[in-house]
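In: Quick check, what structure comes out for this input:
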Amino acid sequence: MLKRFFDSALIKFALAGVVNTLADYSVYYFVAYYIFDADGHNIAKGVGAAIGITSAFILNSLWVFRQNFMSEYGLRHTRGRKRMYVATSFGKMFLTYSIGMALNIFSFSVLYQSGRFPEIVCLVAATAVSMVFNFVFTKKLVYSTKISRR
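Out: Just a heads-up that it's a prediction; the model follows:
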């Protein structure tokens, strides 16, 4: 039962998200407090989220949606077509996560600038908004197996 729970795509996505979020937050705090000296919160959030996107593509392709990714990858017989598939998949992931990142930054900015919430609450809430968006669109757009097979 526990194995089936951890085999769920949503659970794997959430666990991968923890890793991506730790990368995001670590970069955020480093950029915000060591590079901009606590004045560049929005820029720092964007840089952290961009690192998270790259981490997400790697983890989602190789672990969360591995079966979908590898079955589609295996359909391409030439090296060039395989590279094109990976590049196209990354492009779709980048587009999806860029929109998610915009939602993340917007949510963070609204909450943080309101002054009513601690910084960590703003970070967690912004992450939750983008996580829901990213899961739905990653599953349907990036790793859908309904791609035409040529």
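In: Please count neighbours and contacts with C-alpha atoms only from this point.
Out: Will do.
In: So F65 sits against A9, correct?
Out: Yes - between F65 and A9 there is a contact under C-alpha atoms under 8 Å: 7.0 Å.
In: Who has more neighbours out of those two?
Out: F65 (20 against 17; other C-alpha atoms under 10 Å).
In: neighbours around V19, how many?
Out: 14.
In: I should have written S26 there, sorry.
Out: Neighbour tally, S26, other C-alpha under 10 Å: 14.
In: all helices of the protein, in order?
Out: Taking DSSP state H, the helices of the chain run over residues 2-7, 9-30, 41-59, 66-75, 79-114, 119-137.
In: Now show me the structure for the sequence below, then we'll compare the two:
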Amino acid sequence: MAKQPLEFIKFSLVGAVNTLIDFTVFTVLSNMGVLLLVAQCVSYTCGVLNSFLLNRTWTFRGRGQYSGQWIRFLVLNLGTLTITYGILVYLHDYLVWPILVSKLLATGVSLVINFMGSRVLVFS
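Out: Presented below is the predicted three-dimensional model:
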């Protein structure tokens, strides 16, 4: 199997775990009445921490300077968080879609952005 498709499969599996973590934390915080922005940032951060560790060690077998990869990974995910929060707010607040449907679509967008960014910018 070619390297890129195998990496995408591994990245997607890691993403599934990250998404489970993200959605669980988001749901708990949302049900507690935590502001949407705070719930999104906290839940997304929990997924990001897991993502970095699993993708560095398993998906991309990261070699090289840990701190440099960590900084690039954080910058990538901060950008992704900004984009996905915008999508989340637009779908939920302006189109009045259910919050978890909005979150699911925003998460799909983040999968594509993060895979390409991780492969090209972070763990290359």
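In: circling back to that earlier point, and the helices of structure 1: which comes nearest Y143 of structure 1?
Out: Nearest to Y143 of structure 1, of all those, is helix 66-75, at 5.9 Å by C-alpha to C-alpha.
In: which residues touch the closest one?
Out: Contact partners of helix 66-75 of structure 1, identified using C-alpha atoms under 8 Å, 6 or more residues apart in numbering, comprise N60, S61, L62, K82, Y85, V86, Y143, S144, T145, R149.
In: any idea how far it is from the chain center?
Out: Put simply, helix 66-75 of structure 1 sits 19 Å off its chain's centre (C-alpha atoms, centre = their mean, to the nearest Å).
In: Quick check: the aligned residue for S30 of structure 2 in structure 1?
Out: Matched by TM-score structural alignment, S30 of structure 2 corresponds to A32 in structure 1.
In: Could I get the contacting residues of its match?
Out: Here A32 of structure 1 is in contact with A38, D39, G40, H41, I43, A44 (criterion: C-alpha under 8 Å, 6+ apart).
In: So which of those residues wins on neighbours?
Out: A44 (24 neighbours).
In: Give the aligned equivalent of it in structure 2.
Out: Under the alignment by TM-score structural alignment, A44 of structure 1 pairs with A39 in structure 2.
In: likewise V86 of structure 1?
Out: In structure 2, V86 of structure 1 lands on Y66 (TM-score structural alignment).
In: And its match, how far from L91 of structure 2?
Out: Here the distance between Y66 of structure 2 and L91 of structure 2 works out to 36 Å (C-alpha to C-alpha, to the nearest Å).
In: out of the two, which sits in the busier spot?
Out: Shown here are Y66 of structure 2 and L91; by other C-alpha under 10 Å, L91 has more neighbours (19 against 11).
In: Show me what the more buried one lines up with in structure 1.
Out: Here L91 of structure 2 is matched to L111 in structure 1, going by TM-score structural alignment.
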